[in-house]
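Trainee: Let me see the structure of the following:
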Amino acid sequence: MRLQAEKLKSHLSNSLLPAYLVSGDELLLVQECCDAIRRTCRDNDILEHDILEVDRYFDWNQLLEAGQNLSLFGDRKLIELRLGGAKMDQKSSAALQQYLELSDGSNILLISCERMDKRSMSSKWVKAVDEIGGVIQVWPVERRHLGGWINQRLKENGLSADREACELLADRVEGNLLAANQEIQKLKVLLGEQHINAEMVARAVSSNARYDIFKLIDAALAGKSGDALTMYHSLIAEGNEEIAMLGAISRELRNLYQCAWQIEQGNGIERVLDNARVWDNRKALYKAALRRFNSQRLTTLLKKATHIDAAQKGQSPDSPGLLFSELVLEFSS
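Mentor: Prediction:
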């Protein structure tokens, strides 16, 4: 069946089909559709998760074997087939159709790929998915609808904004939904749950700003200590609120700690990052950081963040600025 992306959550609350195809170029919306399907699988005690990345050397027998092999405990499992921009030829199409023919619905197949043209959407393997599962085409949000989309996202994050503020934010992100979502998260950190007007957006969201806290975090994850420290001192010089900055860094450290702990329990890194809802374009940064940090070292960083919080509130004689510089340096080392 054909499913609309915006109605997927409603569908999943009532049923879970044996196969899903999510196609589109809007990375944020594709990721969220896939996240919703993964989350529904977990809610239905489908905890085993196989991830198959398709490239030019991919052996399609892996898909058939994944469908036939029982999970670790003989339970149902989610098989995720990531096509990306790979083109389906006769051999790969036949293998996928064979998997679907043999499927008894015990396992769930999630296929994700870039936007498909009309001809590809009429191919035999897509029709086979359509017959037993759900096909979701993710469409870009048109500029005339972007302000409304941003307004809805703000509401979902406990924020409200007037129309002028939403349109201003839409202009700043230039149709980039990932950037829009990041700016909404930034507004939540900087402004809290309050009504937002255009003037507040103009102050908080600077499309031409040289640095922001999120770029600092990305530099720290990548291990670029020089860049991270430069950004930190520039943000302070520009008058950015250190309490809000510490909150953003602490959240990232907590998420990183949970990932490190899960990996140390024997879970695969891809599964851990998917469960932590790390976007595909940030996975390389997380992997770089997780090669440097284990859960014990991250616990030390989180304790330092707590110490900084106390210093910022006057509950410690130490200099919060000096401690913050040390945290940035240790996080990015």
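Trainee: make it CA atoms for all contacts and neighbour counts henceforth
Mentor: OK.
Trainee: what are the ranges of the strands in the stretch 51-200 of the chain?
Mentor: 77-84, 108-113, 134-137, 160-161, 195-196 (DSSP state E, counting those that start in this stretch).
Trainee: contacting residues around the longest one?
Mentor: Strand 77-84 has contacts (C-alpha atoms under 8 Å, 6 or more residues apart in numbering) with 38, 41, 46-55, 66-67, 71, 106-114.
Trainee: ok, now with 10 Å
Mentor: By C-alpha atoms under 10 Å, 6 or more residues apart in numbering, the surrounding residues in contact with strand 77-84 are 18-25, 34, 37-38, 41-42, 45-55, 63, 66-67, 70-71, 106-115.
Trainee: the longest helix in this protein is where?
Mentor: Selection of the longest helix in the chain by residue count, based on DSSP state H, yields helix 242-264.
Trainee: May I see the buried residues of it?
Mentor: 242, 244-246, 248-250, 253-263 (16 or more other C-alpha atoms under 10 Å).
Trainee: one more to put side by side:
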Amino acid sequence: MSGLNFSIEIVKSLENLKKNCIIVVGDEPVTKNHVDVVIQEYLKIGHFDQINITIDKTTKLESIQPLFMDGSLFNNHTYFRINILNGRISEEIKQFVASAIKTNTMDLFKLHLNSTIKDFSKTIWSKELQKTSIVLEAFEPKSAQIKEVVMTRVKFHQILLSQDSINILIGMTEGNFLLLENELKKLRLLFNSEEINIKQLLYHLSNGSRYDAFELLNACMSGDKKRVIDALACLQEEGSDALSVNGLYAWIFKAVAKFKFQNKKNPNFQDYSSMRIFGSAQTNVKRSLEAMTKSQIEGVLSRIKDIDLICKGIKYGDPWLELNRLSFGLARIHNKLKI
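Mentor: Model (predicted):
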């Protein structure tokens, strides 16, 4: 099931299904955030304590065992939010987590795995977890799906948009799902369930802000340090979502990394389309392919991952401070490039 169809009603139905675990497979940020929002709303009803746990290939069983055994001083239930990072984790930990889910039937668990449904389904672990879990997919919608998915999000945010307005919104955000979601959130706050006509939508998209996340990205990739400073200050002042800004970097550098490690110096239209890179974003990818080494790109991906964990409260830090560092670093690298 797509994670975008996840709802409080589904969480409430878990008890009748004799399940207490939600597995999110994939790394698409809008879907992951939607699942988290729904669960947090449910937790308010059930009065759960919350424990965040991160597991990777270096994690030892003895380091996480106490987290499952402390119990709650004030509430009867605990929500375990378990993030499994890339790489193999030990069979010992897999068995322990599966057993904890099966044993602690009054608690709620969410596992996030950055994998594919196909790969996850092949594992013995997935078959063990199926008995106690539902599985949600978190993947970037394909071009043919984007309109239907946006309509689902429009309904979720209770925004009144015509079909023409939805088409314009998709076109002006170049089909970037994360940016679309960010714009829908702004529209919900600005219009508060009132019908939005095309004229109002166009005004919002063209004049709503002096800078948006795309402007910041363009400034970084063109090496314009002054514009980077202005864009970052504006985005912070306007209360922009750090997770969404970081997600834009993740989107563009996923393509940069793929092309760089495939030694594609000049990706063609089909290459760009397969990664959902359109318009000015193609120029930004090309600049990075020319300006950056493989090790620099790996460093950027690592920093993007760290910022993602900070935004979600899994890792300690200031997301805007780290976004500033990342943005200035990229601007310095691209400032040396002469196109």
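Trainee: quick one: what's aligned to Gly71 of structure 2 in structure 1?
Mentor: If you follow Gly71 of structure 2 across to structure 1 using TM-score structural alignment, you land on Leu70.
Trainee: give me the number of residues near its match?
Mentor: 15 (other C-alpha atoms under 10 Å).
Trainee: how close does the nearest residue to it once chain neighbours are set aside sit to Leu100 of structure 1?
Mentor: In this structure, Leu70 of structure 1 finds its nearest non-sequential neighbour in Arg76, 7.7 Å apart by C-alpha to C-alpha, 6 or more residues apart in numbering. Per C-alpha to C-alpha, to the nearest Å, Arg76 of structure 1 is found 16 Å from Leu100 of structure 1.
Trainee: So what's the gap between stretch 325-333 of structure 1 and the chain middle?
Mentor: 24 Å (C-alpha atoms, centre = their mean, to the nearest Å).
Trainee: Name the surrounding residues that touch that stretch.
Mentor: 216-229, 231-233, 246, 249, 253, 289, 292-293, 297-298, 300-302, 304-305, 308, 320-321, 323-324.
Trainee: What about those residues, which are in helices?
Mentor: If you go by DSSP H, the contacts of stretch 325-333 of structure 1 have 216-221, 225-229, 231-233, 246, 249, 253, 289, 292, 297-298, 300-302, 304-305, 308, 320-321, 323-324 in helices.
Trainee: right, and the match of Gly71 of structure 2 touches Asp50 too?
Mentor: No: using C-alpha atoms under 10 Å, Leu70 of structure 1 is not in contact with Asp50; the gap is 11.4 Å.
Trainee: mind listing what the residue nearest to Leu70 of structure 1 touches?
Mentor: Cys41, Asn44, Asp45, Ile46, Leu47, Glu48, His49, Leu70, Gly105, Ser106, Asn107, Ile108.
Trainee: ok, those residues in structure 2, which still hold?
Mentor: Contacts conserved in structure 2 for those, using both residues aligned by TM-score structural alignment, their matches' C-alpha atoms under 10 Å: Cys41, Asn44, Asp45, Ile46, Glu48, His49, Leu70, Gly105, Ser106, Asn107, Ile108.
Trainee: any chance of the residues you listed in JSON lines, with distance to Ile150 of structure 1 too?
Mentor: What follows is those, written out as JSON lines (distance: C-alpha to C-alpha, whole Å):
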{"residue": "Cys41", "distance to Ile150 of structure 1": "28"}
{"residue": "Asn44", "distance to Ile150 of structure 1": "31"}
{"residue": "Asp45", "distance to Ile150 of structure 1": "33"}
{"residue": "Ile46", "distance to Ile150 of structure 1": "33"}
{"residue": "Glu48", "distance to Ile150 of structure 1": "35"}
{"residue": "His49", "distance to Ile150 of structure 1": "32"}
{"residue": "Leu70", "distance to Ile150 of structure 1": "43"}
{"residue": "Gly105", "distance to Ile150 of structure 1": "37"}
{"residue": "Ser106", "distance to Ile150 of structure 1": "38"}
{"residue": "Asn107", "distance to Ile150 of structure 1": "36"}
{"residue": "Ile108", "distance to Ile150 of structure 1": "32"}
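Trainee: Of those, which is the nearest to Leu178 of structure 1?
Mentor: Closest approach to Leu178 of structure 1 among the kept ones among the contacts of Arg76 of structure 1 (C-alpha to C-alpha): Cys41, at 25.0 Å.
Trainee: quick one: that closest one from Asn107 of structure 1, how far?
Mentor: 10 Å.
Trainee: now do Arg143 of structure 1
Mentor: 39 Å.
Trainee: between these two, who's got more neighbours?
Mentor: Taking other C-alpha under 10 Å, Arg143 of structure 1 and Asn107 do not tie; Asn107 has more neighbours (24 against 14).
Trainee: I figured the more buried one hits Leu63, correct?
Mentor: No: the pair Asn107 of structure 1 / Leu63 is not scored as a contact, 11.8 Å apart, by C-alpha under 10 Å.
Trainee: Which strand or helix spans the nearest residue to Phe6 of structure 2 once chain neighbours are set aside?
Mentor: Spatially, and ignoring its direct neighbours in sequence, Phe6 of structure 2 is nearest to Val35 (6.5 Å; C-alpha to C-alpha, 6+ apart). Assigning secondary structure by DSSP states H and E places Val35 of structure 2 in helix 29-46.
Trainee: Report the mean deviation for that helix after fitting onto structure 1.
Mentor: Compared with structure 1 after fitting, helix 29-46 of structure 2 deviates on average by 2.1 Å (mean C-alpha distance after the TM-score superposition for structure 1).
Trainee: Strand 108-113 and that helix, what's the angle between them?
Mentor: Going by axes from the mean of the first three to the mean of the last three C-alpha atoms, to 10 degrees, helix 29-46 of structure 2 is angled at 170 degrees with respect to strand 108-113.
Trainee: Show me which positions of helix 29-46 of structure 2 end up buried.
Mentor: Neighbour-count burial for helix 29-46 of structure 2 [16+ other C-alpha under 10 Å]: 29-36, 38-40, 42-43.
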